[in-house]
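Trainee: Sharing a sequence plus its predicted fold:
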Amino acid sequence: MTSNAPKVAEARDSGGGETWLARLALRFTAFSQKWLPDAFGFVLIGTFVVLALGLVSGEALLGTPDDPEASSGFGLVDAWGKGFWSLIEFTLQMAIIVIAGYAVAISPPVGRLITWLAALPRTPRGAITFTAAVAMLTAYVNWAFGLVFTAILAKEIARRLPGVDYRAIGAMAFLGLGTVWAQGLSGSAALQVASTASSPAAVQEIIAEGRGSGVIPLTDTIFLWQGIVATAVIFVVALAMAWFLAPSPERAMTAERLGIDLGPAPGTRRSDDRRSRPGEWVEFSPTLTILLFALGVWYLARHFAQAEGNPLNALDLNTINLILILLALILHWRPVHLARAFKEGTPAASGVLLQFPLYGGIFGMIAFTGLHKTIADWLVSVSSEYFYPALISVYSCVLGVFVPSGGGKWVIEAPYVLGAANELQVNQGWMVVVYDLSEASANLLQPFWMLPTLAILGLKARDIMGYTFAMFLALFPTVVVLVTLLAQTLPFP
């Protein structure tokens, strides 16, 4: 008793004490671990929730339009089938992002960076807050790399620092996708409307009705001072929540207590990495690695130089994947090491490969029927100029639970969100910001984007959703207030 008391007191004095928010998060986590299904269960339930919603709103169960190229007029069953493979390219892109991001993160140079960063936090609470900050900063730069990098960082922190709640730090590793990613440099909606090459013609026409031009430059979306202020406030609120949500070391569920093997440290080389026969020269020589890297960089330089307008407009998922593969190639130096890293990272993409087509089916039931218009028309009918940003914020968040694709969902929403903005005289660029912040909040409520993080950490969705739900209760009301108040400082268009 006597020997333990100073340690407990020391833990509390160093930031290990437990707040009422931490106790609330633990209760949410206990509930989610007992009652919530895994991520695959979410998509199964979501499929039939949307199907029921469509039937209640009057959508036909069966039916196909006469035009085989039509994207509307389908019955719910046929829309589900049409949508099932509609995300197949996106599925492969996401699988490669996960695997290539994993390969970059476990390379020796990045592994050393992660090891150095993992040594910085000194207390469990500090570690959880630090992980939240890294998750948001890296997601702002690039959500794909940040998702994988921070998951591996969280795993290494848990290995080095006793008493860290593995569920809490896992939730914080995902935080960037639930907060600032869409307002960052890889935000899908802002990049789409900034380029005529990536924005649908119908959307460009609606934009031109209010602006005279069919594009909205990044200076009028993610680089608006109002958008930067809103993003900064969300960042600060999320950090404060991370600090207060951290459970005390006495109540922490560590990786060891959860029965999770943390494996080797990132960047660890195996002792058998030696050539055993002359035919293996290609796999072990860095010569072709250097040449292929130079070829890729040459292409990327031309690709960005030829981009229309801002070079950032050339930054799409395919470009991001190529950059990640080239980085993994040069950082692993020898082809054999890169091949092994890709093989080890492939299991982390299994959830993506299984579940994304099912989310495509949900997307189809909303996008290829009149369901999305029914909901949107109702929202616009009860809105006004002042409350329109708040109403669309709520709508985008709710829809994001069922269609968790920032870029794909924006294609659905953009025509009526921007069209109604024209009618109500609300700034179009600001509505992109509203969409970005609100759509990101939805990621805290459903496990679609959690899959890569969960796979790397060895956790289930129900292990971290108590913490992400507690985050949502603080962050989303903040988003709604910010987008409403700051909208009043912006002129139309």
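Mentor: Okay, I see it.
Trainee: Going by C-alpha atoms from here, please, whenever you check contacts or count neighbours.
Mentor: OK.
Trainee: what's near enough to touch Leu315?
Mentor: Neighbouring residues of Leu315 by CA atoms under 8 Å, 6 or more residues apart in numbering: Ser186.
Trainee: cool, and Ala202?
Mentor: When contacts are counted by CA under 8 Å, 6+ apart, Ala202 touches Pro415.
Trainee: in what helix or strand does it lie?
Mentor: Assigned by DSSP states H and E, Ala202 belongs to helix 201-211.
Trainee: Show me what the helix or strand following that helix is packed up against.
Mentor: Counting by DSSP H and E, the element after helix 201-211 in chain order, helix or strand, is helix 225-245. If you count contacts as 3 or more CA pairs under 8 Å, 6 or more residues apart in numbering; DSSP states H and E, helix 225-245 packs onto helix 20-35, helix 124-141, helix 428-442, helix 461-487.
Trainee: What are the contacting residues of the very next helix or strand once past the first one?
Mentor: Read it as helix 20-35. Sequence order places helix 39-56 as the next helix or strand after helix 20-35, per DSSP H and E. Applying CA under 8 Å, 6+ apart, the external contacts of helix 39-56 come out as 60-61, 76, 355, 358-359, 361-362, 365-366, 371, 402, 446-448, 451, 460-461.
Trainee: rerun that using 7 Å as the cut-off
Mentor: Contacts with helix 39-56, where a contact means CA atoms under 7 Å, 6 or more residues apart in numbering, come from Leu61, Leu76, Gln355, Leu358, Tyr359, Ile362, Leu371, Phe402, Pro447, Phe448, Ala461.
Trainee: and here's the other structure:
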Amino acid sequence: MLRALSRPAVKLVERYLPDPYIFVLLLTLIAAAAAIGIERQSPMAVLTYWGDGFWNLLQFSMQMLLVLVTGFMLASSPPVKRLLSSLATLANNAGAAIILVTLVSLAASWINWGFGLVVGALFAKELARQIKVDYRLLVASAYSGFIVWHGGLAGSVPLTIATDGHFSMEQIGVIGTSQTIFSAFNLIIVAALFVAVPLVNRMMLPGERESVYIDPALLGDDDNERPRITRPAERLENSVTLALLVGVPGLIYLVSYFIGGGGLNLNIVNFLFLFLAIVLHRTPQSLLNSLHEGIKGGAGIVIQFPFYAGIMAIMIQSGLAETMSRAMISFATETTLPFWTFISAGIVNMFVPSGGGQWAVQAPVVIPAAQALGVDIPRAAMAVAWGDAWTNLLQPFWALPVLGIAGLKAKDIMGFCLIQLIVTGVIISIGLTWL
């Protein structure tokens, strides 16, 4: 049944979903028009919000570009290639490959969202080198594991409200992760997704005639040959000693950081990927060759993320995001508030694809509503978190690193993700409402 449902979904998305750049341009115009029409903002005011906020994600854009590039460099190092190749041998057919890549992506994304995006995409490429499987579904399966990130160890909403001095502290105090990430209802949702998401992906596997395969030779699996050294500068470029003198101290710093109680964040993930890549590539030239290959997939991040920063500024500064949130939960009851909060967060996420930014927008609406109706605050907060994660299955913002590594377009995978959006939406809704 799911295979039959996925066919029209894939065709629909392939036909009508534009390139992510076109998508972000359309979202910009929609957000601007809504701010003018609904919030009664003047066109000049909206233009000012947009222009002032356009570069607000520069740091994050660089971090995401580095997630792609450093992850690619690490995975293209000889030892990691061998490890991924060995792990890929656990799957002996197309169905097993789909399940395995989904489970790896789910586990990695639960640990850290940036880690999950890169590991899932790179493992999908390795599986495609060894097994004849629909490449679109394989990459979509790798991306679908991202659904659990906001219910995992790096979830920005639960970590924010667990931090002393957070902006809502006077209203709700400090809420530990035992009440959010490690609460019974959240762990059950995560466990259910670990079962359902791989099975749904497997059941969507197209038949032989409908599948789209990729030539393994196109996936760039050629090992870098050690060049013949003809000039003194090349001795430095191919010096193992130089790489170790820089790479090993970086890893020693990381050990000290984690021993001192430091946790995973995007900068630490990138630092880890980079210095492991420096050591494992063994020579600077090998690392640079990998860098030149990996950077090709980062164009979408560079051009699109500033537009999303502009959209977020319009949504927040005009009051449109708050209006949307209030409208969605205005008719909620004590029982249904988590559900409607989840739905509203999913809609807002299409325009404000940032977990921390979305909580800043929705917390002033969700917290008073939960307190007035007697709803558990941690559950309401996790409803925002899950809503933010949920519609990432249809929002190409977060898929850009995966697509860049895999060499695909959004339309190639989003049809499969649409089916997952429906299935996971039901599971998460049940978990938030009745568990």
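Mentor: That came through fine. Just so it is clear, the structure is predicted and the values come from calculations on it, not from any experiment.
Trainee: After superposition, what is the TM-score?
Mentor: With the length set by TM-score structural alignment, normalised by the length of the second structure, the two chains reach a TM-score of 0.94; 435 aligned residues with a CA RMSD of 2.0 Å.
Trainee: quick check: angle from the helix holding Ala202 of the first structure to helix 428-442?
Mentor: Here helix 201-211 of the first structure runs at 130 degrees with respect to helix 428-442, directions being taken by axes from the mean of the first three to the mean of the last three CA atoms, to 10 degrees.
Trainee: Show me what counts as buried in helix 201-211 of the first structure.
Mentor: Across helix 201-211 of the first structure, burial judged by 16 or more other CA atoms under 10 Å covers Val203, Gln204, Glu205, Ile206, Ile207, Gly210, Arg211.
Trainee: again, but for stretch 14-28 of the second structure
Mentor: Glu14, Leu17, Pro20, Tyr21, Val24, Leu27, Thr28.
Trainee: got TSV for those, with distance to Ser6 of the second structure too?
Mentor: Shown next, in TSV, are the buried residues of stretch 14-28 of the second structure (distance: CA to CA, whole Å):
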residue	distance to Ser6 of the second structure
Glu14	12
Leu17	15
Pro20	21
Tyr21	25
Val24	25
Leu27	26
Thr28	29
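Trainee: quick one: which of these is nearest to Val139 of the second structure?
Mentor: Glu14 (15.1 Å; CA to CA).
Trainee: Map the closest one across to the first structure for me.
Mentor: Alignment note (TM-score structural alignment): Glu14 of the second structure maps to Gln33 of the first structure.
Trainee: Now do the contacts for the closest residue to its match other than its chain neighbours.
Mentor: In space, and not counting its chain neighbours, Gln33 of the first structure is closest to Arg462: 4.8 Å by CA to CA, 6 or more residues apart in numbering. Going by CA under 7 Å, 6+ apart, Arg462 of the first structure touches Ser32, Gln33, Leu36, Pro37, Asp38.
Trainee: how far away is the first one from Thr468 of the first structure?
Mentor: Distance of Ser32 of the first structure to Thr468 of the first structure, computed by CA to CA, to the nearest Å: 11 Å.
Trainee: out of these two, which sits in the more crowded spot?
Mentor: Neighbours per residue (other CA atoms under 10 Å) separate Ser32 of the first structure from Thr468, with Thr468 holding more: 25 against 20.
Trainee: Show me what the more buried one lines up with in the second structure.
Mentor: In the second structure, Thr468 of the first structure lands on Cys417 (TM-score structural alignment).
Trainee: dump the residue contacts of its match.
Mentor: Ala140, Ser144, Leu393, Leu394.
Trainee: Does the last one touch Phe416 like I think?
Mentor: No - in this structure, Leu394 of the second structure is not within contact of Phe416 by CA atoms under 7 Å, at 9.8 Å.
Trainee: Neighbour count: these two, which is higher?
Mentor: Phe416 (32 against 20).
Trainee: Report the contact partners of the most centrally placed residue in the first structure.
Mentor: The C-alpha lying nearest the average C-alpha coordinate of the first structure belongs to Leu177 (CA atoms, centre = their mean; 3.3 Å). By CA under 7 Å, 6+ apart, Leu177 of the first structure lies in contact with Ala139, Trp143, Ala440, Asn443.
Trainee: In those residues, which residue is surrounded by the most others?
Mentor: Busiest of the contacts of Leu177 of the first structure [other CA under 10 Å] is Ala139, holding 31 neighbours.
Trainee: Tell me which residue of the second structure lines up with that one.
Mentor: Per TM-score structural alignment, Ala139 of the first structure is aligned with Ser109.
Trainee: Tell me the spacing between the match of Glu14 of the second structure and Thr138 of the first structure.
Mentor: 29 Å.
Trainee: just Val282 of the first structure next, same as before
Mentor: For Val282 of the first structure, the distance to Thr138 of the first structure - CA to CA - is 34 Å.
Trainee: So which of these two has more stuff around it?
Mentor: Counted by other CA under 10 Å, Val282 of the first structure and Thr138 do not tie: Thr138 has more neighbours, with 21 against 14.
Trainee: Name the nearest residue to that one, ignoring sequence neighbours.
Mentor: Gly146 (4.6 Å).
Trainee: which parts of the helix or strand harbouring the one you found are buried?
Mentor: If you go by DSSP H and E, Gly146 of the first structure is part of helix 143-160. For helix 143-160 of the first structure, the neighbour count (16+ other CA under 10 Å) marks 143-159 as buried.
Trainee: now do stretch 95-106 of the second structure
Mentor: For stretch 95-106 of the second structure, by 16+ other CA under 10 Å, it's Gly95, Ala96, Ala97, Ile98, Ile99, Leu100, Val101, Thr102, Leu103, Val104, Ser105, Leu106.
Trainee: What's the third one aligned with over in the first structure?
Mentor: Ala97 of the second structure maps onto Ala127 of the first structure when the alignment is built from TM-score structural alignment.
Trainee: how close does that match sit to Gln204 of the first structure?
Mentor: Taken as CA to CA, the span from Ala127 of the first structure to Gln204 of the first structure is 45 Å.
Trainee: go on, Asp38 of the first structure?
Mentor: Counting by CA to CA, the gap from Asp38 of the first structure to Gln204 of the first structure is 40 Å.
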